[in-house]
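Visitor: Predicted coordinates and the sequence they were generated for:
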Amino acid sequence: MPTPALASELRVAVGRASRRIRAERGDAGLPDNQFSVLLWIEKRGPLTPGQLAELERIQPPSMTRTVNCLAEDGLVSKGAHPTDGRAVVVSLTEAGRAEIAETRRRRDTWLAAHLATLTPDERAHLAAAADILRRLADS
């Protein structure tokens, strides 16, 4: 298959697979943008809304709304910034950590169940493809 055609096929297949996996959500049923904020805080530790906006590549007012929704749901807490009295720092709560864990569990369970229907050879191909896709994503 020529490289441009392969690029198109992979883009469509990876996009559809990603959307299907993301449809598996924890009990809070968070939209992708809110779940992504939880993941950034889990990965980086407490962050300001401005830092989160930069990471998500959105405007700060949009991130403030997202953080407020997460705080209202008890998934994050807002505290005083240690050096800037005007800023707040957003941290995960135990409920936020539990939501991340449950969402990951549901996504892994869905995918594992579908992978189990494949032949061992198909699973081996996907294992090799996962490594290649990871390298592409990291480039």
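Guide: Perfect, I can see it now.

Visitor: When you work out contacts or count neighbours from here on, use the C-alpha atoms and nothing else.
Guide: Noted.

Visitor: Please, where are all the strands along the protein?
Guide: Along the chain, the segments classed as strands by DSSP state E run 76-80, 88-92.

Visitor: what about the one residue sitting closest to the centre of the chain, distance to Met63?
Guide: For the chain, Ser36 is the residue whose C-alpha lies nearest the centre (C-alpha atoms, centre = their mean; 4.2 Å). The gap separating Ser36 from Met63 is 11 Å, by C-alpha to C-alpha, to the nearest Å.

Visitor: How about Leu136?
Guide: If you measure Leu136 against Met63 using C-alpha to C-alpha, the figure is 29 Å.

Visitor: neighbour count winner among those two?
Guide: Using other C-alpha atoms under 10 Å, the more surrounded residue of Leu136 and Met63 is Met63, with 23 against 9.

Visitor: tell me the contacts of the more buried one?
Guide: For Met63, the contacting residues are Pro49, Gly50, Leu52, Ala53, by C-alpha atoms under 8 Å, 6 or more residues apart in numbering.

Visitor: Name the member of these with the most neighbours.
Guide: Pro49 (25 neighbours).

Visitor: picking up where we left off before, and which of the contacts of Met63 is nearest Ala98?
Guide: Leu52 (20.3 Å; C-alpha to C-alpha).

Visitor: Run a quick check on the closest one versus Trp40, I expect a contact.
Guide: Yes - taking contact to mean C-alpha atoms under 8 Å, the distance of 7.5 Å between Leu52 and Trp40 places them in contact.

Visitor: Structure two is appended below for comparative analysis:
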Amino acid sequence: MTDIRAAYRLHKLFEQKITSEYYASFKGKYGRVQVEALNYLYANHEVRVCDLSEILDISKQHASKMIQKFEDDGLVLKKADPADGRSVVCLLSDKGRAYIEEYLANSDKRFLAKLESLSENDRMSLLESMGTISELLEKL
């Protein structure tokens, strides 16, 4: 198997076995790109709308509309960018942070339930391997 095929296979398996249930838990309320935006805000605390559009590979208009929807839903706050008065930075509100934390907790429960099908040795091996892969990918 070529390196790129192995990487693609790993990506698809991770998506199917690990992240799919997390994203599915948002179904009906928010789509995948919206969930990615909320996750980014959760992990990075604040971001300019123009930067979010680049990170998510969407148009600035789409990013602006999405942030406006989150603001209308009470999940996101906007404030002036201290570095550039013409720009706005977005951050999760307390409600938005609690919203994501609830989904993360539920996702953890589902992930742990999936791990139950593995032996203790396989569980430890998987978790250690995921840590190793993460560390190596961060070096790229």
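Guide: In hand now; what should we look at? This structure is a prediction, so every number in the text was calculated from the model and none was measured.

Visitor: of all the strands of the first structure, which gets the most neighbours per residue?
Guide: strand 88-92 (a mean of 21; mean count of other C-alpha atoms under 10 Å).

Visitor: What is the longest helix of the second structure by residue count?
Guide: helix 94-115 (DSSP state H).

Visitor: Counting by contacts, list what that helix packs against.
Guide: On a contact count with 3 or more C-alpha pairs under 8 Å, 6 or more residues apart in numbering; DSSP states H and E, helix 94-115 of the second structure meets helix 20-24, helix 32-44.

Visitor: mind listing what's buried in it?
Guide: The neighbour-count check on helix 94-115 of the second structure (16 or more other C-alpha atoms under 10 Å) flags Gly96, Arg97, Ile100, Ser107, Phe111, Leu115 as buried.

Visitor: same check, this time on stretch 29-36 of the first structure
Guide: For stretch 29-36 of the first structure, by 16+ other C-alpha under 10 Å, it's Gln34, Phe35, Ser36.

Visitor: With distance to Lys139 of the second structure as extra columns, can I get the helices and strands packed on helix 94-115 of the second structure in TSV?
Guide: Shown next, in TSV, are these (distance: least, C-alpha to C-alpha, whole Å):
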stretch	distance to Lys139 of the second structure
helix 20-24	26
helix 32-44	19
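
Visitor: out of those helices, nearest to Ser125 of the second structure?
Guide: Closest approach to Ser125 of the second structure among these (C-alpha to C-alpha): helix 20-24, 21.4 Å.

Visitor: Reformat the buried residues of helix 94-115 of the second structure as JSON lines; add distance to Asp122 of the second structure.
Guide: What follows is the buried residues of helix 94-115 of the second structure, written out as JSON lines (distance: C-alpha to C-alpha, whole Å):
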{"residue": "Gly96", "distance to Asp122 of the second structure": "35"}
{"residue": "Arg97", "distance to Asp122 of the second structure": "33"}
{"residue": "Ile100", "distance to Asp122 of the second structure": "29"}
{"residue": "Ser107", "distance to Asp122 of the second structure": "20"}
{"residue": "Phe111", "distance to Asp122 of the second structure": "14"}
{"residue": "Leu115", "distance to Asp122 of the second structure": "9"}
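
Visitor: Name the nearest of the buried residues of stretch 29-36 of the first structure relative to Arg11 of the first structure.
Guide: The nearest member of the buried residues of stretch 29-36 of the first structure to Arg11 of the first structure, counting by C-alpha to C-alpha, is Ser36 at 21.1 Å.

Visitor: Between the two ends of stretch 69-85 of the second structure, how far is it?
Guide: 23 Å.
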